[in-house]
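S.K.: just need the structure, nothing else, for what follows:
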Amino acid sequence: MPLCRLVSEEGRHKPIPLPHQQTLTLGRGPETKIKDQKCSRNQVELKADCNRGFISVKQLGSNPTNVDSAVVGKGNQVPLKPGQKLYMVNQLYPYFVEFTEDISLISSEERNKPMKRQHQKDSQEQESPASKLSTSCCTQQTSNGALVLGKATAHKAEPAGHWSQGLKVSMQDPKMQVYSDEKVVVIKDKYPKAQYHWLVLPWVSISSLKALRSEHCELLKHMQKVGDRMIQQCPDAQKLHFRLGYHAIPSMSHIHLHVISQDFDSPALKNKKHWNSFTTDYFIDSQDVIAMLEQDGRVSVKEGTAELLKQPLRCHICCKEQATIPKLKEHLKSHLSSCLKGETV
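M.R.: Alright, predicted model coming up:
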């Protein structure tokens, strides 16, 4: 049977064995060498399934534990698979899971199987992107830059998993796609927070802003260019103001550019977190992300950014504070009314 270990990416301590189907509780303490008071002594509960090749992660602590960029949530349980990262608390203290064969219990032929599987995987990854494409009907770009309905290419869908992986499923669904080219796909947000709310996603797998490097600059510029074209062809483009940007700490895995109108007229906008995620510095403009990559080769998220979601409700136009979401929405109607009279919002 394969053996499982939890490995600190920072090398803070020796790998922690995770016996098959046995629960282990970890957090702040001598075993992890974590002294951060925001990390509970019982932050996570881990349980390895060595036969199926993953571990279950259950968040016990109050502060967020992440798998890649997705927050697990207190009391929730999600799988951690090889290649993914577990952040013990507040996107800090990264770990990865490692499965190794018990050499003493397998033959030399069996030892070679993982190498063969890896070779087959490497060969598949070296296939041209075109070999992984299937045809679907959605919007395409013509030679003059217009977006028109026609045949487009879509990558084969991955199996559905945890809710945080939902974007990877939606971007493969022809019914969700409104535009596609060889680099990106555009889908409508399932729960739009405004009259117009699109997501621009790259076909290449990039988990979050933290995974971006300088070589991704051209891709992000293309994503912004596609977002700009979506706005240009919007029937209310002359009346509504739009922003293009990224959530600093997104709840959904796979990087995505929000293209969102600033009317915020939507029944899906229900709470303070929704509002502040788009109207505070939690929402980072696309151009600022590109500038950081060009200058530093990486994107930096300021410490304490998560706390921005707890700020009071303030109108993004006049900054007037509102007590509740219903009162805020009623207040926004006055701005929207001005917009319909010809004033830009």
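
S.K.: make it CA atoms for all contacts and neighbour counts henceforth
M.R.: Fine.

S.K.: do a quick rundown of the helices in this protein.
M.R.: Counting by DSSP state H, the chain has helices at residues 108-125, 166-170, 217-232, 272-279, 286-296, 325-340.

S.K.: so which of these is nearest residue 141?
M.R.: Ranking the helices of the chain by distance to residue 141, with CA to CA as the measure, places helix 217-232 first at 9.4 Å.

S.K.: so for the closest one, what gets flagged as buried?
M.R.: Buried residues in helix 217-232, defined by neighbour count with 16 or more other CA atoms under 10 Å: 217, 220, 223, 224, 226, 227, 228, 230, 231.

S.K.: quick one: contacts of it?
M.R.: With CA atoms under 8 Å, 6 or more residues apart in numbering as the contact definition, helix 217-232 has outside contacts at 146-147, 183-184, 200-202, 237, 242, 244, 257, 259, 286, 290, 293-294.

S.K.: can we see that at 6 Å?
M.R.: By CA atoms under 6 Å, 6 or more residues apart in numbering, no surrounding residue is in contact with helix 217-232.

S.K.: number of residues surrounding the nearest residue to residue 256 once chain neighbours are set aside?
M.R.: Nearest in space to residue 256, with sequence neighbours left out and distances taken as CA to CA, 6 or more residues apart in numbering, is residue 201 at 4.8 Å. Neighbourhood size, residue 201 [other CA atoms under 10 Å]: 24.

S.K.: any idea which residue is closest to the centre of the protein?
M.R.: Closest residue to the average C-alpha location of the chain: residue 253 at 2.8 Å, with CA atoms, centre = their mean.

S.K.: one more to line up against the first:
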Amino acid sequence: MPVCWLVSEDDSHKPIQLHHHQTVTLGRGPKTKIKDKKCSRDQVELKADCNRGFISVKQLGVNATNVDNVVVGKGNQVTLKPGQRLYMVNQLYPYTVKFTEETSTPRPVGEESKSLKRPNQMSEDPAKKVSTTSHTDHHRITDGSPPPKKTPEACSDKSESAGHWSQGLKASMQDPQMQLYKDDRVVVIKDKYPKARYHWLVLPWESISSLKVLRSEHCDLLKHMQCVGDRMVQQCPDAHKLRFRLGYHAIPSMSHVHLHVISQEFDSPCLKNKKHWNSFTTDYFIESEDVVAMLEHHGKVTVKEGMSELLKLPLRCHVCRKEQSTIPKLKEHLKSHIS
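M.R.: From the prediction side, this is the model:
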């Protein structure tokens, strides 16, 4: 997967590596070589998202930290992307962020990653149970059995009715042929109708019907679900060349809470209509971190009114935002963004 580096523009010290989803505090001190006392020792808190290619910047110090010309403000948080500058304090000490490719497996991040090695988990590494061939045969468990053929009926909207999905999802959780990973809190399964080359679902064993019933006591569970999803991405053989997003549908058709882990090339025969596309490329798709933040700050998840209308929006490329008239034209256009 990509590796994140914070690079000093005045070349005063070596680039600082920021590990995926690991919080790092920087300011005045030997690591940055900054001696300016207007810069706090704990001036900024940084957290890299290597999959999505940005850093979250939170100002901790009293004096201003800037991202380009925008003052972050003490206690506030903004996003730093490649091409932007982070000024550590008072428009001084500029930094840029760079993402490079690394073929070696990243080390696990935090205690949640260790939970993936619990004694009662499946004996095999989840990544070893996933193989990719053509875009019609994704994520099958390598048990020697031939992959099921996807037919137009298998990818149809009728197969995705609420009742079918609700019952099918619960059955899939218990099906060893669908399971890619499991521990005592969650299970990861292949999405039966993947909307991209890689499309997995992380589900809790605990019966939770929807986002609406989540409360603050579920925070640890959702953080663990996100950690498991991140680990699946790290172990994906194409993680170094694909972007992934982790999130929830605002109004899911299934009755059991599930976290989508989906690659962003959207190369799948099951992505067939506007509803499919907009459910993953508009605000209808709520980032995992945003759901956790809502629970931490408000004790519940609030879904804005009118979310269903987002599914009717025009087809727009999620990379360049260019509008396309049909799904086939959109898919053809997407090829230009795949390296």
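
S.K.: picking up where we left off before, which one of the helices of structure 1 lies nearest to residue 97 of structure 1?
M.R.: helix 108-125 (16.4 Å).

S.K.: I'd assumed residue 206 was in contact with the residue nearest to the centre of structure 1.
M.R.: No: counting by CA atoms under 6 Å, residue 253 of structure 1 does not reach residue 206; the two are 8.4 Å apart.

S.K.: distance from the chain centre to the longest strand out of those in structure 2, please.
M.R.: In structure 2, with assignment by DSSP state E, the single longest strand is strand 92-101. Chain-centre distance of strand 92-101 of structure 2: 22 Å, with CA atoms, centre = their mean, to the nearest Å.

S.K.: give the aligned range of it in structure 1.
M.R.: Alignment of strand 92-101 of structure 2 against structure 1: no match, by TM-score structural alignment.

S.K.: buried ones in that strand?
M.R.: 93, 94, 95, 96, 97, 98, 99.

S.K.: which strands or helices does it pack on?
M.R.: strand 2-8, strand 86-89 (3 or more CA pairs under 6 Å, 6 or more residues apart in numbering; DSSP states H and E).

S.K.: packing partners of the last one?
M.R.: I take that to be strand 86-89 of structure 2. Packing contacts for strand 86-89 of structure 2, counted by 3+ CA pairs under 6 Å, 6+ apart, involve strand 66-67, strand 92-101.

S.K.: mind giving me the packing neighbours of the first one?
M.R.: Under the contact definition 3+ CA pairs under 6 Å, 6+ apart, strand 66-67 of structure 2 sits against strand 86-89.

S.K.: and the helices of structure 1: which comes nearest residue 142 of structure 1?
M.R.: Comparing the helices of structure 1 by CA to CA, helix 217-232 comes nearest, at 12.0 Å.

S.K.: so that closest one matches what in structure 2?
M.R.: Using TM-score structural alignment, helix 217-232 of structure 1 pairs with 219-234 in structure 2.

S.K.: follow-up on the earlier one: looking at the helices of structure 1, which is nearest to residue 87 of structure 1?
M.R.: Checking the helices of structure 1 against residue 87 of structure 1 by CA to CA gives helix 166-170 as the closest, at 20.1 Å.

S.K.: that closest one vs structure 2, average distance?
M.R.: In the superposition against structure 2, helix 166-170 of structure 1 averages 1.0 Å from its aligned positions (mean CA distance after the TM-score superposition for structure 1).

S.K.: which part of structure 2 matches that helix?
M.R.: Counting by TM-score structural alignment, helix 166-170 of structure 1 corresponds to 168-172 in structure 2.

S.K.: now do that stretch: distance to the chain's middle.
M.R.: Using CA atoms, centre = their mean, the offset of stretch 168-172 of structure 2 from its chain centre is 23 Å.

S.K.: what's around residue 315 of structure 2, how many residues?
M.R.: 22.

S.K.: what residue in structure 1 is paired with it?
M.R.: Match for residue 315 of structure 2 (TM-score structural alignment): residue 313.

S.K.: now swap in residue 259 of structure 2 and tell me
M.R.: By TM-score structural alignment, residue 259 of structure 2 lines up with residue 257.

S.K.: test my guess that its match contacts residue 197.
M.R.: No: counting by CA under 6 Å, residue 257 of structure 1 stays clear of residue 197, with 10.3 Å between them.

S.K.: where exactly do the strands run in the stretch 51-200 of structure 2?
M.R.: Secondary structure of the stretch 51-200 of structure 2, counting by DSSP state E, counting those that start in this stretch: strands at 54-59, 66-67, 70-71, 77-80, 86-89, 92-101, 131-132, 138-140, 179-182, 186-190, 199-204.

S.K.: which residues of structure 1 does the second one align to?
M.R.: Put plainly, it is strand 66-67 of structure 2. Against structure 1, strand 66-67 of structure 2 falls on no residues (TM-score structural alignment).

S.K.: again with the fourth one
M.R.: No residues of structure 1 are matched to strand 77-80 of structure 2 when aligned by TM-score structural alignment.

S.K.: now do that strand: which elements does it pack against?
M.R.: strand 54-59.

S.K.: the strand it packs on - contacts with which helices or strands?
M.R.: Other elements packing on strand 54-59 of structure 2 under the criterion 3+ CA pairs under 6 Å, 6+ apart are strand 44-49, strand 77-80.

S.K.: please redo it, this time with the cut-off set to 10 Å
M.R.: Contacts defined by 3 or more CA pairs under 10 Å, 6 or more residues apart in numbering; DSSP states H and E place strand 54-59 of structure 2 against strand 2-8, strand 23-26, strand 44-49, strand 66-67, strand 77-80, strand 86-89, strand 92-101.

S.K.: wait, the match of residue 315 of structure 2 sits on residue 278?
M.R.: No: Residue 313 of structure 1 is beyond contact range of residue 278, at 11.6 Å (criterion: CA atoms under 10 Å).

S.K.: quick revisit: next, format the helices and strands packed on strand 86-89 of structure 2 as CSV and append distance to residue 334 of structure 2.
M.R.: What follows is these, written out as CSV (distance: least, CA to CA, whole Å):
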stretch, distance to residue 334 of structure 2
strand 66-67, 30
strand 92-101, 22
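
S.K.: so what corresponds to residue 275 of structure 1 in structure 2?
M.R.: Residue pairing (TM-score structural alignment): residue 275 of structure 1 is matched to residue 277 of structure 2.

S.K.: for that match, give me its contacts.
M.R.: When contacts are counted by CA atoms under 10 Å, 6 or more residues apart in numbering, residue 277 of structure 2 touches 195, 266, 271, 311-318, 327, 330.
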